[in-house]
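K.L.:
Could you work out the structure for the sequence below:
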Amino acid sequence: MLVKEELNRYNRQMILPELGPAGQEKLKAAKILLIGAGGLGCPVLQYLAAAGVGTIGIVDDDVVELSNLHRQILYNHTDIGQPKVKMAAAKLQLLNPHVSFSAYHERFRADNAINICQDYDLVIDCSDNFTTRYLVNDTCVALGKTLIFGSILQFEGQVAVFNHQGSANYRDLYPAPPTENINCVEGGVIGILPGIIGLYMANEALKLITGIGEPLSGKLMTVNALNNTVMVFKIAAKKTAETAKPAPAKTDKAVQEIDSTTLDRWLETHADEVFLIDVREDYEHEENNIGGINLPLYGLTASLTAIPKHKKVVCYCQTGQRSKMAVQVLAGLYEGEVYSLKNGMA
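P.N.:
All right, here's what the predicted structure looks like:
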């Protein structure tokens, strides 16, 4: 229920017939998680907080640096050396005391991804590296969460809405990371660009929460700030089977990992007691694998009957990231021991 001060605060957007009081109530009830409180995260956070999103989670393990300030204008020079999530939450609370903030001063990792994400309605990826982007995507697919994606480099930015009502996900657009990873540190970025792209991302969040307009679901929008071109491309969803949503189960247990030496020893001495699962996609398994069966992470919960009871289950992938997530998913669903192959096939 909106209080009198909120009615006055949000008056200018509530008079929009598309939004109205009902839309504002939806914003107040919404829970949104942001991964990254840097260039993209700052404008997204500022405008979602100002718009009245009721609960906002912020994940970032970084601290404010001088080189951030030309584009991350939520911070100032007195914040240098301080955790971004701490500074962001404090400043945003002053902006809107009616919003509740949860600050996660930690890196978004495979062993905490599901626990952090599962209580939020919507996830917004404002990260700046491919490892995190793929992990955020895979977590959202596993949990059935809609994901708003944004990226920036030099003068060009991208915005998309993934995994929304069966639409394409990030891996449908980019199946594998590029061989060369040029980021803002190496390639540079004009300071205004994250503001432009971040506002588009915030706008997508408001539309998705309130159910108005046409979101960028299954579409990729590119914006070039140097020549003022905006293009929108359609993205085809490559997966054919519906992704099963895992039963949310909070757990603080650390993911059990084994190294390749231990796995080799188990397979040599007690092979009949070990059950290997490759949680990568089928095309990855066909290209190269170390044995076992292929049960992709996206549909893992729908394949529980394929996993024999009373065996040591070892999940593996290319780097050990998706297999950690698989262990988290299986933790509350499988009675036996479940392990992740540390560092994966790599």
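
K.L.:
switch to C-alpha atoms for all contacts and neighbour counts from now on
P.N.:
Noted.

K.L.:
can you map out the helices along the stretch 51-200 of the chain?
P.N.:
Per DSSP state H, counting those that start in this stretch, the stretch 51-200 of the chain carries helices over the ranges 84-95, 113-117, 130-143, 170-173, 184-187, 193-210.

K.L.:
For the longest one, list every residue counted as buried.
P.N.:
Same thing as helix 193-210. Applying a neighbour-count criterion of 16 or more other C-alpha atoms under 10 Å, the buried positions in helix 193-210 are 193-202, 204-210.

K.L.:
so which of the helices of the stretch 51-200 of the chain comes closest to Phe155?
P.N.:
Evaluated with C-alpha to C-alpha, the helices of the stretch 51-200 of the chain place helix 193-210 nearest to Phe155, the distance being 6.6 Å.

K.L.:
Break down this protein into its strands, ranges please.
P.N.:
Per DSSP state E, the chain carries strands over the ranges 31-35, 55-59, 100-104, 122-125, 146-153, 156-162, 219-224, 229-234, 257-258, 274-278, 293-294, 312-316, 338-341.

K.L.:
Including mean neighbour count, could those strands go into a markdown table?
P.N.:
Listed next are the strands of the chain as a markdown table, based on neighbours: other C-alpha atoms under 10 Å:
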| stretch | mean neighbour count |
| --- | --- |
| strand 31-35 | 24 |
| strand 55-59 | 23 |
| strand 100-104 | 18 |
| strand 122-125 | 24 |
| strand 146-153 | 25 |
| strand 156-162 | 24 |
| strand 219-224 | 19 |
| strand 229-234 | 12 |
| strand 257-258 | 18 |
| strand 274-278 | 23 |
| strand 293-294 | 18 |
| strand 312-316 | 25 |
| strand 338-341 | 24 |
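
K.L.:
Alongside the first, I'd like the structure of this one:
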Amino acid sequence: MADLARYSRQLMLPGFGAGGQAALGSARVLVIGAGGLGSAVLPQLAAMGVGTIGIVDDDVVDTTNLHRQTLYAPYDVGAPKAARAAARLRELNPEVTVRAHLDRLSSANALELFGAYDLVVDGSDNFPTRYLVDDAATLAGIPSVWGAVHQFGGQVGISWDAQGPTYRDLFPVPPEPGTVPSCAEAGVLPSVCAVVGGLLVSEAVKLITGIGSPLLGRVVAYDARGGGFRELSYDRDPERMPVGELIDYERFCGLAPAQEETDSADMASPDDVPDEITPAALAALREGGEAFQLVDVRQPWEAELASIDGAVLIPLRDLPARWQELDPAAPTVIYCHSGVRSAQARDLLRSIDFENATSLAGGIDAWSREVDASIPRY
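P.N.:
As a prediction, this is how the structure comes out:
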């Protein structure tokens, strides 16, 4: 029997057997994110015989993804991740049902999506989505297995309001914007995605089959540099308000679009200076011959990879000691890779009378995508 041969090595596991395999075959698992963690989680779920797998991701494959998002090949660049991932899973195991959800997960569609699944595996890479997944899973009455990676380490836990504490009990409030760099800002070791992804799958399998002790009320942290794991236990927060509805998670995490963001290229009046300027507006400034100073606050190695002509390179960490190299009276546009460090630099310069300082929305990555494709993305 083909099924018996395929799954024989897991069927022989103590306590697993035909019952465990049947549970996997009946399970409906929704995976949020087909990136670094999703690339580790999805093939394992499919290969093990999870009956229905949903993939939620609205992004497309980029060259910078390929070192860690091993579901994709160079010829996939530009293609929707969820669609390409679904095709790979069907090749791995034609017996499983795979559903690709190419829409961005939001408060408007989360509950409808979650209602069709028994379990969520959250491999997202941003805090608004993590809180959205946690709240939506709570309202849907299903568990969420969540993971996060950062540079050389990662974390894994389970959030299940019906059985124990949730992500909100562990992290009642999100971190301040800009305090936790993204993978694009800080990097990530590909093998960390594999380790954390494997842990996510193990927790999902334990919940589905009833085997072992799930990480409910516990978080496992992995440190690749030290080669070790540690565990943190936590309980319900007695002061946590129950989840009653889904909210605006961008605003909750302090990431709602700035009210002053504009496409206008006019930066003459300090009172009207926006917090951010779009790539299109910066291009208009340059084409119009407007006088302004362009400041790059990335690291030197990043500037060697890609830079915008005419920029003064002053890494963010050096800015407090080198701001005198700039003209406080001149209109100033600051950029980094994606806009996080440049926003911090803008606030620093404004605090020392750079009244006409603004940040490039989306950084040089957005500039490359929207204005000058000749600039390499990284």
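
K.L.:
quick revisit: just so I know, which of the helices of the stretch 51-200 of structure 1 lies nearest Leu19 of structure 1?
P.N.:
Closest of the helices of the stretch 51-200 of structure 1 to Leu19 of structure 1 is helix 193-210, at 7.0 Å (criterion: C-alpha to C-alpha).

K.L.:
right, and Thr146 of structure 1 touches Ala168 too?
P.N.:
No. The pair Thr146 of structure 1 / Ala168 is not scored as a contact, 10.4 Å apart, by C-alpha atoms under 8 Å.

K.L.:
what's the burial count for Glu287 of structure 1?
P.N.:
Residues lying near Glu287 of structure 1 (other C-alpha atoms under 10 Å) number 7.

K.L.:
counterpart of it in structure 2?
P.N.:
Here Glu287 of structure 1 stays unmatched in structure 2, going by TM-score structural alignment.

K.L.:
With the one 10 residues further on instead?
P.N.:
Alignment note: Leu297 of structure 1 maps to Val243 in structure 2; criterion TM-score structural alignment.

K.L.:
Quick one: residues contacting its match.
P.N.:
Residues near Val243 of structure 2 by C-alpha atoms under 8 Å, 6 or more residues apart in numbering: 135, 138-139.

K.L.:
got the contact list for Gly228 of structure 2?
P.N.:
Gly228 of structure 2 touches Tyr222, counting by C-alpha under 8 Å, 6+ apart.

K.L.:
ok, the aligned residue in structure 2 for Arg109 of structure 1 to Phe171 of structure 2 distance?
P.N.:
Using TM-score structural alignment, the partner of Arg109 of structure 1 in structure 2 is Ser106. Going from Ser106 of structure 2 to Phe171 of structure 2 by C-alpha to C-alpha, to the nearest Å gives 20 Å.

K.L.:
More neighbours: which of these two?
P.N.:
The neighbour count for Ser106 of structure 2 versus Phe171, taken as other C-alpha under 10 Å, is higher for Ser106 (17 against 11).

K.L.:
what about the more buried one, distance to Ile334 of structure 2?
P.N.:
31 Å.

K.L.:
Same question for Pro238 of structure 2.
P.N.:
As judged by C-alpha to C-alpha, Pro238 of structure 2 and Ile334 of structure 2 stand 44 Å apart.

K.L.:
Which one's more surrounded, the two?
P.N.:
In terms of neighbours (other C-alpha under 10 Å), Ile334 is the more surrounded of Pro238 of structure 2 and Ile334; the figures are 29 against 7.

K.L.:
Am I right that the more buried one is in a strand?
P.N.:
Yes. Counting by DSSP: H, G, I helix; E, B strand; the rest coil, Ile334 of structure 2 falls inside a strand.

K.L.:
Map it across to structure 1 for me.
P.N.:
Aligned against structure 1 by TM-score structural alignment, Ile334 of structure 2 finds no counterpart at all.

K.L.:
Test my guess that Ile334 of structure 2 contacts Pro279.
P.N.:
No. In this structure Ile334 of structure 2 lies outside contact range of Pro279 using C-alpha under 8 Å: 11.6 Å.

K.L.:
got any residues that touch both of those two?
P.N.:
Jointly contacting Ile334 of structure 2 and Pro279 under the rule C-alpha under 8 Å, 6+ apart are Leu360.

K.L.:
if we can go back for a sec, quick one: which of the strands of structure 1 is nearest Lys324 of structure 1?
P.N.:
Among these, strand 338-341 sits nearest to Lys324 of structure 1 (C-alpha to C-alpha), with 5.5 Å.

K.L.:
can you tell me what part of structure 2 that closest one aligns to?
P.N.:
Using TM-score structural alignment, strand 338-341 of structure 1 pairs with nothing in structure 2.

K.L.:
What is the burial count for Asp59 of structure 2?
P.N.:
Using other C-alpha under 10 Å, Asp59 of structure 2 has 17 other residues around it.

K.L.:
And it? What does it align with in structure 1?
P.N.:
Checking with TM-score structural alignment, Asp59 of structure 2 has Asp62 as its match.

K.L.:
wait, what's in contact with that match?
P.N.:
Shown in contact with Asp62 of structure 1 (C-alpha under 8 Å, 6+ apart): 83-84, 105.

K.L.:
I only care about these that end up buried; give me the PyMOL line for that.
P.N.:
Selection command for PyMOL covering only the buried members of the contacts of Asp62 of structure 1, criterion 16+ other C-alpha under 10 Å:
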select buried, resi 83+84+105
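
K.L.:
would you turn the contacts of Asp62 of structure 1 into a markdown table with distance to Leu45 of structure 1?
P.N.:
Below are those laid out as a markdown table (distance: C-alpha to C-alpha, whole Å):
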| residue | distance to Leu45 of structure 1 |
| --- | --- |
| Pro83 | 16 |
| Lys84 | 12 |
| His105 | 16 |
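
K.L.:
now, which of the contacts of Asp62 of structure 1 sits nearest Gln72 of structure 1?
P.N.:
Lys84 (10.2 Å).

K.L.:
Tell me the counterpart of the closest one in structure 2.
P.N.:
Under the alignment (TM-score structural alignment), Lys84 of structure 1 maps onto Lys81 of structure 2.

K.L.:
right, and that match touches Asp57 too?
P.N.:
Yes. Counting by C-alpha under 8 Å, Asp57 is a contact partner of Lys81 of structure 2 at 6.6 Å.

K.L.:
Give me the common contacts of these two.
P.N.:
Ala34.

K.L.:
Now the residue nearest the centre of structure 2. Nearest residue, chain neighbours left out?
P.N.:
Relative to the mean C-alpha position of structure 2, the nearest C-alpha, by C-alpha atoms, centre = their mean, is the one of Asp125, at 1.5 Å. Nearest residue to Asp125 of structure 2, sequence neighbours excluded (C-alpha to C-alpha, 6 or more residues apart in numbering): Ala148, at 7.0 Å.
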